[in-house]
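K.L.:
sequence and predicted structure, then a few things I'm wondering about:
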Amino acid sequence: MLPAPHRLRSGSDFAATVRGPRQGSRLIVVHAGASDARAGLPPRVGFVVSKAVGGAVVRNRVKRVLRALVSPRLDSLPLGTDIVVRAKPAAASANTPELAAALDRVLPAVLRRLPTPGGTP
């Protein structure tokens, strides 16, 4: 479980983050967002696992695995950053090391695409 300050909760926060830069793989898509209003606050992470991934049991398993994989990586996320991890249908049949490898590939790539605080990308 992610600590409460690190959870992305409101629909408007999810929507704003999904409009930001994204990077994907066969298993997941990671969206990132940062705003000046959140500068200095801890990073927040949200997860989207649709019914296309599978039934409730499969969706919850994928979400639990992704949450467990993101948790130790929170310290590497910049302050004030919002991240949404969206599982693709192929994530249902992926094992934990495959999801970890996809996250390790995609997360740094999307963070590089975030605009810098000065306003230049």
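P.N.:
Thanks, I have the structure now. Residues are numbered from 1 along each chain as shown.

K.L.:
switch to C-alpha atoms for all contacts and neighbour counts from now on
P.N.:
Fine.

K.L.:
state whether Thr17 is indeed within a helix.
P.N.:
Yes - with the criterion set as DSSP: H, G, I helix; E, B strand; the rest coil, the secondary structure at Thr17 is a helix.

K.L.:
got a list of what it touches?
P.N.:
Thr17 makes contacts with His31, Ala32, Gly33, Ala34, Asp82, Ile83, Val84, as judged by Cα atoms under 8 Å, 6 or more residues apart in numbering.

K.L.:
ok, 7 Å please
P.N.:
By Cα atoms under 7 Å, 6 or more residues apart in numbering, the contact set of Thr17 is His31, Ala32, Gly33, Asp82, Ile83, Val84.

K.L.:
before we move on, what about Leu77?
P.N.:
With Cα under 7 Å, 6+ apart as the criterion, the residues that contact Leu77 are Pro43.

K.L.:
how about Ser35?
P.N.:
Contacts of Ser35 were listed using Cα under 7 Å, 6+ apart, and they are Gly80.

K.L.:
the helices in the chain, which residues?
P.N.:
11-18, 56-70, 96-112 (DSSP state H).

K.L.:
tabulate those in CSV, adding columns for distance to Ala4.
P.N.:
Supplementary listing: the helices of the chain in CSV, determined by distance: least, Cα to Cα, whole Å:
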stretch, distance to Ala4
helix 11-18, 15
helix 56-70, 13
helix 96-112, 21
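
K.L.:
select, out of the ones you listed, the one closest to Arg38.
P.N.:
Distance to Arg38, taken as Cα to Cα, is lowest for helix 11-18 among the helices of the chain, at 11.3 Å.

K.L.:
next one for the comparison:
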Amino acid sequence: MLPSGNRMRRRDDFTLAVRRGRRAGRPTVVVHLLHPGDADAKTPPLVGFVVARNVGNAVVRNRVRRRLRHLMRPHLDRLAAGSLLVVRANPRAGTARHDELAADLELALDRLLRPASKGRR
């Protein structure tokens, strides 16, 4: 479970991260990350989850959300203070095994957190 201080709750934060953040996709998840402009060392990184109806019924969606929250906790220390991260589940996440979901989330995060090369934005 994510600590309460790291959970994204405001709609504006979700919108800002999805529209302005960098994106990395995998078959089961898409991750949007917005690095802060002026990082306040006191502001923790915020993480939010979007699991739409096309993933499955309410039971499946809640299971996927719980799995993603559990998988995201060890990666919090990798995020800069003030970062906004949104994890959006794709329809395949509803039937994915736990290890498959973990691998896709880790690969997407690795892609977003590695230093950008000079030739790409």
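P.N.:
Now that the structure is in, tell me what you want to look at. All of these numbers come straight from a predicted model, not from anything done at the bench.

K.L.:
the helices of structure 1: which one's closest to Gly24 of structure 1?
P.N.:
Closest to Gly24 of structure 1 of the helices of structure 1 is helix 96-112 (Cα to Cα; 6.2 Å).

K.L.:
which residues are contacting the closest one?
P.N.:
Surrounding helix 96-112 of structure 1, the residues in contact under the criterion Cα under 7 Å, 6+ apart are Pro21, Arg22, Gln23, Gly24, Ser25, Leu27, Val30, Ala32, Val65, Leu69.

K.L.:
ok, now which ones touch the residue in structure 2 that the fifth one lines up against?
P.N.:
Applying TM-score structural alignment, one finds that Ser25 of structure 1 aligns to Arg26 in structure 2. Shown here is Arg26 of structure 2, whose contacts under the criterion Cα under 7 Å, 6+ apart are Asp104, Ala108.

K.L.:
if I look at Arg26 of structure 2, how far off is Gly37 of structure 2?
P.N.:
Distance, Arg26 of structure 2 to Gly37 of structure 2, by Cα to Cα, to the nearest Å: 27 Å.

K.L.:
cool, Asn90 of structure 2 as well?
P.N.:
Taken as Cα to Cα, the span from Asn90 of structure 2 to Gly37 of structure 2 is 29 Å.

K.L.:
do the same with Leu76 of structure 2
P.N.:
According to Cα to Cα, Leu76 of structure 2 stands 19 Å off from Gly37 of structure 2.

K.L.:
which of those two has more residues huddled nearby?
P.N.:
Summary of the neighbour comparison: Leu76 of structure 2 and Gly37, criterion other Cα atoms under 10 Å, with Leu76 having more neighbours (17 against 8).

K.L.:
I'd like to know how far the counterpart of the more buried one in structure 1 sits from Arg59 of structure 1.
P.N.:
With TM-score structural alignment defining the correspondence, Leu76 of structure 2 maps onto Leu74 in structure 1. Taking Cα to Cα as the measure, Leu74 of structure 1 and Arg59 of structure 1 are separated by 22 Å.

K.L.:
quick one: distance of stretch 49-68 of structure 1 to the chain centre.
P.N.:
Mean-position distance between stretch 49-68 of structure 1 and its chain equals 14 Å (Cα atoms, centre = their mean, to the nearest Å).

K.L.:
before we move on, back to that, count of residues packed around the residue nearest to the match of Leu76 of structure 2 when sequence neighbours are not counted?
P.N.:
Distances taken as Cα to Cα, 6 or more residues apart in numbering place Pro43 nearest to Leu74 of structure 1, at 7.1 Å, with adjacent residues excluded. By other Cα under 10 Å, 23 other residues sit near Pro43 of structure 1.

K.L.:
give the equivalent position in structure 2 for Pro43 of structure 1.
P.N.:
Residue pairing (TM-score structural alignment): Pro43 of structure 1 is matched to Pro45 of structure 2.
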